[in-house]
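[1] Predicted model, plus sequence, below.
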Amino acid sequence: MNQGTTIEDREGFAALLLRLRGKGSVPKALIAAFEATPRRGFLDGLYHSIAWSDRMLPIECGEAMEGADLQAAVIAALALEPGNRVLEIGTGSGFTAAVMARLAGRVVTIDRYKTLVEQARQRFEALGIANVVARQADGANGLPNEGPFDRIVAWAAFDSLPRFLLDQLSSGGTVIAPIGPEEGEQVVAKLTKVGSRFEREDIGIVRLQPILPGVAAVI
């Protein structure tokens, strides 16, 4: 933790580590990337005291930041490597893109809300993170003209298996996305590209917002 952190922040991070270790081993590189990324800086001051909690926390545009435990589990499952090219669907606060940028080669993060994209850019710049590109775009179909990506992660749910993302992946690449109905629980699926098909491994249950087509006209 850097010198600007509070006792509250350090205690919150320590509690996160205990929860994660209770669920199994946690890659050291992931812990270091989380520790180097000040989560409070991605949240309204109201939520600084619970920044490292497993709660969904409100951000701008009526959206929410996923709990730290879920973010850590998903990023760990991506098994990022230094040269990887990553597509993130759902920039949100920008926290997960900032973490992944410390573990991968290049991250392209997209969101339907211009406000979120602009705020995330400012945060990346303030942290000196230069290998992230943030842009406003419709993530419902991925980024078909910019692949292939080695890893794709979505923070909003698809109602069915997003097979179209297969074409945007490099061979052996991985997609992690929630799949399931708009109302109720969804399964977080890890899909690995093998030839012209996916191998699927389910890694958890979540309740996230459905992916919305198009971009927001105003915010």
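    Looks like it arrived, so ask away. Numbering: from 1, shown residues only.
[2] contacts and neighbour counts: CA atoms only from here.
    Will do.
[3] any idea where the helices of the protein begin and end?
    7-22, 28-35, 68-78, 95-101, 114-127 (DSSP state H).
[4] residues touching Gln136, list them.
    110-114, 117, 215 (C-alpha atoms under 8 Å, 6 or more residues apart in numbering).
[5] picking up where we left off before, return the most buried member of the helices of the chain.
    Among these, helix 95-101 has the highest mean neighbour count (mean count of other C-alpha atoms under 10 Å), at a mean of 26.
[6] How about residues contacting it?
    30, 33-34, 37, 39, 42, 71, 75, 80, 88, 91, 107, 109, 120, 124, 129, 131-132.
[7] next, the one to line up against it:
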Amino acid sequence: MAWFGKSGAGGAAVDLAARQDERAALVAAIARRMRLDRPLGLPALSPRVAAALMATPRELFTPADQTPYAYQDQVLPLAAAQTLSQPSLVALMTELLDVHPGDRVLEVGVGSGYQTALLAHLGATVFGLEVIADLARAAERRLAALGIRNVTLRVGDGHGGWPDAAPFDAILAACAAPAVPPALVDQLRPGGRLLLPVGPAGGAQQLCLVEKGRDGRVRERPLLAVAFVPMVGG
């Protein structure tokens, strides 16, 4: 099991002004889409998540041959048969997780690090797990280039979570498990929430919100149909 330290040391400077108009157009499109979905009980795009999207250059988190498509609302391929989720879904998941400054957040399936950067921008202390070492190393370099310091990455299997960093105020998984992993529920602080896709690889999956009450009782609520890569290991 490999470890990476806190991001923020080294890395080339990033020009945040580059493609800013494209970012703004994408954020506006996401806001419109989320307003249309709001009658389904899903949240609208908040100013703070919109600001995080504007501050995060998605092209930095895409493979070189995919950067022309960075600001299209679509899934993009990553190495090792992994994917970068479409921005509207990333924004929705960020809203549903309801992260606040100072929260301890576990992210399972860091991938390129794009979701990680958004959570860090919202002020969370993020503990990121990625089972593919090359992806984790690349994500660490990208986060460092943005000067992000409130993230610690680790290479490992997400099913078991990160027990020595628990409890967490929120947990987000960007990979689908056949059922909600008990270890993740156990590592959730009372009053916290866990958001993850549940279902078989290539089959019907639901994005589920798992909430642990202050009394420790757990409620699981399916929200919408999704399609994610499987959570490896377990």
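    Happy to help now that I have it. Everything quoted here is computed from the prediction, not taken from an experiment.
[8] Distance from the chain centre to stretch 177-197 of structure 2, please.
    Centroid separation for stretch 177-197 of structure 2 versus its chain: 15 Å, with C-alpha atoms, centre = their mean, to the nearest Å.
[9] so can I have JSON lines of the helices of structure 1 showing distance to Gln209 of structure 1?
    Formatted as JSON lines, those follow (distance: least, C-alpha to C-alpha, whole Å):
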{"stretch": "helix 7-22", "distance to Gln209 of structure 1": "24"}
{"stretch": "helix 28-35", "distance to Gln209 of structure 1": "24"}
{"stretch": "helix 68-78", "distance to Gln209 of structure 1": "15"}
{"stretch": "helix 95-101", "distance to Gln209 of structure 1": "17"}
{"stretch": "helix 114-127", "distance to Gln209 of structure 1": "16"}
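[10] For the aligned partner of Leu212 of structure 1 in structure 2, grab the count of nearby residues.
    Matched across to structure 2, Leu212 of structure 1 falls on Val232, judged by TM-score structural alignment. Counted with other C-alpha atoms under 10 Å, residues neighbouring Val232 of structure 2 total 16.
[11] does Val232 of structure 2 really touch Ile132, like I thought?
    No. Using C-alpha atoms under 8 Å, Val232 of structure 2 is not in contact with Ile132; the gap is 9.3 Å.
[12] how far away is the alignment partner in structure 2 of Glu201 of structure 1 from Ala174 of structure 2?
    In structure 2, Glu201 of structure 1 lines up with Arg221, judged by TM-score structural alignment. Computed as C-alpha to C-alpha, to the nearest Å, the Arg221 of structure 2 to Ala174 of structure 2 distance reads 17 Å.
[13] and if you look at Trp162 of structure 2?
    Taking C-alpha to C-alpha, one finds Trp162 of structure 2 at 16 Å from Ala174 of structure 2.
[14] Pull the contacting residues for Asp21 of structure 2.
    Contacts of Asp21 of structure 2 by C-alpha under 8 Å, 6+ apart: none found.
[15] brain fart, Glu220 of structure 2
    208-211.
[16] Residue in structure 2 paired with Pro38 of structure 1?
    Using TM-score structural alignment, Pro38 of structure 1 sits opposite Pro57 in structure 2.
[17] wait, what's in contact with the match of Glu201 of structure 1?
    208-210.
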